[in-house]
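# pasting the structure only:
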């Protein structure tokens, strides 16, 4: 794909649904603005117009605002946040309770002649890759899901010992027993997930309609000098890791992208995930997460 204003720049994209019924991720390319959004629905899993989840509406609502491309990115982010609140109110959501709120992560860039304007919220990622192969993650943030994934790993070791050590299926009882144990473990995560969700725009930021979301916006402008690639993606493009880390390490991801390209990176991730369908080896929330990703090559 080419951007008319920048004929020498090549753009690759991926927008792919994961294991869930709906793709709550969203992707935009509008002239010189490019962005990805990762929606998350309320904890009550309520559906709305045309059976859409709140996460789907939130990501699409935010993306539609950014596509207008007529203000600085921080102003567009604030407008997107307000638009999410307006959508929740119009759909009768009780916004006084955090667990009812829809939200979306966002990573958006605007290409200029010699620089890159950017804004980020939540766990969406922007990485600059330089001509010498080095890279820089624009927001070095703690993973707000680290505690939850660490608890999941502990539950696997306790209830299905040996299941998380190899890519083979666990040899712990029959398949029905295994699934019952897995369901039990996931039930034990519910309180932890509720705890993390209650920290929105207190311990970490997302666009969810709350005014405090504006305080958690990360933004800046970077020179494009020596930049060879820009990667913008949601966490569905993360390489599965056996041990959760407080901060994600993107070295393997960058190396794989440079060797195989964006599509090759995605296929490698999906292949690893398929070998661990119950998330027992590499803790995560579902076998395949939604992916929205953009690779810009200069």
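Now that the structure is in, tell me what you want to look at. Quick caveat, the model's predicted, so the values are computed rather than measured.

# from here on, contacts and neighbour counts on C-alpha atoms
Fine.

# what helices or strands is the longest strand along the chain leaning on?
Counting residues, the longest strand in the chain under DSSP state E turns out to be strand 6-16. Applying 3 or more C-alpha pairs under 8 Å, 6 or more residues apart in numbering; DSSP states H and E, we find strand 6-16 packed against strand 2-3, strand 25-30, helix 251-274, strand 291-297.

# let's bring in a second model and compare:
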């Protein structure tokens, strides 16, 4: 078994993604934190940093536990720390959150759990890709309204779309799932199990690894992503995504919230 890891900081001040690699327990995963819409730091760290970090700590410290139990505990830990920092957890706009995609390798199977927009992709020995987890783009409504004027800056775009961004955020664990301390998140825990027959590579990654799209409400081409991975590994895939993003620094052609998102990705080759 070969393990490849990629962790890249984006345009933000903190790296708010995390990787879990526990080879002995054959437990692997990624987390992608999101801050509240209230710009505030907690012990000099963002809410997104805390959410991803707390989930990461839970999975790292209790790697033998069942995936479902770990996800529930991570969600509880996020709730506990927000209470500790006197955050109004009743208001979704104030809550930290993180997406998660984790899996465990068993002798002949793989079991996985996902919540949010982190993903797990399997590639078979013929190079064909299969997305194991559901694909969720809860920001599609925002991106449909993105069309920027030539002289409009990214902060101006975000300010114009603030009402839509807030409306989407209010849908956490109502319209889409994230770990944000709300027990309602458990209804959005997606789980699955597949046989490892004919599987050669398993990728888990945050959405920062997805190739940029001019229409962000469109479905990503996961076959293309698999081909790019097979050609250049995670490092080559990450460099290609960063190159495309770098040609659109103001996010006009490819709608997104910042030039470069954080990337957390791992690949297991069997």
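Structure received. Since the structure is predicted, the reported quantities are computational estimates derived from the model, not experimental observations.

# where does the TM-score land?
Aligned and superposed, the two chains score 0.96 in TM-score terms (TM-score structural alignment, normalised by the length of the second structure); 267 aligned residues with a C-alpha RMSD of 1.2 Å.

# Next, the buried residues of the longest strand of the first structure.
11, 13, 14, 15, 16 (16 or more other C-alpha atoms under 10 Å).

# surely the third one meets residue 291?
I take that to be residue 14 of the first structure. Yes - in this structure, residue 14 of the first structure is within contact of residue 291 by C-alpha atoms under 8 Å, at 6.8 Å.

# what's the distance between whatever residue of the second structure lines up with residue 43 of the first structure and residue 97 of the second structure?
Residue 43 of the first structure maps onto residue 37 of the second structure when the alignment is built from TM-score structural alignment. For residue 37 of the second structure, the distance to residue 97 of the second structure equals 11 Å [C-alpha to C-alpha, to the nearest Å].

# where exactly do the strands run in the stretch 51-200 of the second structure?
97-105, 109-115, 119-124, 129-131, 190-195, 199-205 (DSSP state E, counting those that start in this stretch).

# Packed most tightly, which of those would that be?
Among those, strand 97-105 has the highest mean neighbour count (mean count of other C-alpha atoms under 10 Å), at a mean of 26.

# what stretch of the first structure does that one fall on?
Counting by TM-score structural alignment, strand 97-105 of the second structure lines up with residues 103-111 of the first structure.

# ok, residues contacting the matching stretch?
Applying C-alpha atoms under 8 Å, 6 or more residues apart in numbering, the external contacts of stretch 103-111 of the first structure come out as 32-42, 54-55, 58-59, 62, 73, 84, 116-126, 206-209, 232-234.

# Also stretch 116-136 of the second structure?
30-32, 98-102, 114, 137, 176-179, 190-192, 198-207, 222-223, 226-227, 230.

# now the aligned partner of residue 231 of the first structure in the second structure, nearest residue through space, not along the chain?
Under the alignment defined by TM-score structural alignment, residue 231 of the first structure corresponds to residue 203 in the second structure. By the measure of C-alpha to C-alpha, 6 or more residues apart in numbering, the closest residue to residue 203 of the second structure outside its immediate chain neighbours is residue 267, 4.4 Å from it.

# For the counterpart of the one you found in the first structure, which residues are in contact?
Structural alignment (TM-score structural alignment) places residue 267 of the second structure against residue 295 in the first structure. The contact partners of residue 295 of the first structure, taken as C-alpha under 8 Å, 6+ apart, are 11, 12, 13, 229, 230, 231, 232, 262.

# State the pair within those that is farthest apart.
With distances taken as C-alpha to C-alpha, the most widely separated pair in these is 13 and 229, at 13.2 Å.

# shouldn't residue 194 of the second structure be in contact with residue 106?
No - contact criterion C-alpha under 8 Å: residue 194 of the second structure and residue 106 do not qualify, at 10.1 Å.

# Turn the strands of the stretch 51-200 of the second structure into JSON lines, including distance to residue 246 of the second structure.
Shown next, in JSON lines, are those (distance: least, C-alpha to C-alpha, whole Å):
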{"stretch": "strand 97-105", "distance to residue 246 of the second structure": "25"}
{"stretch": "strand 109-115", "distance to residue 246 of the second structure": "29"}
{"stretch": "strand 119-124", "distance to residue 246 of the second structure": "24"}
{"stretch": "strand 129-131", "distance to residue 246 of the second structure": "27"}
{"stretch": "strand 190-195", "distance to residue 246 of the second structure": "34"}
{"stretch": "strand 199-205", "distance to residue 246 of the second structure": "20"}
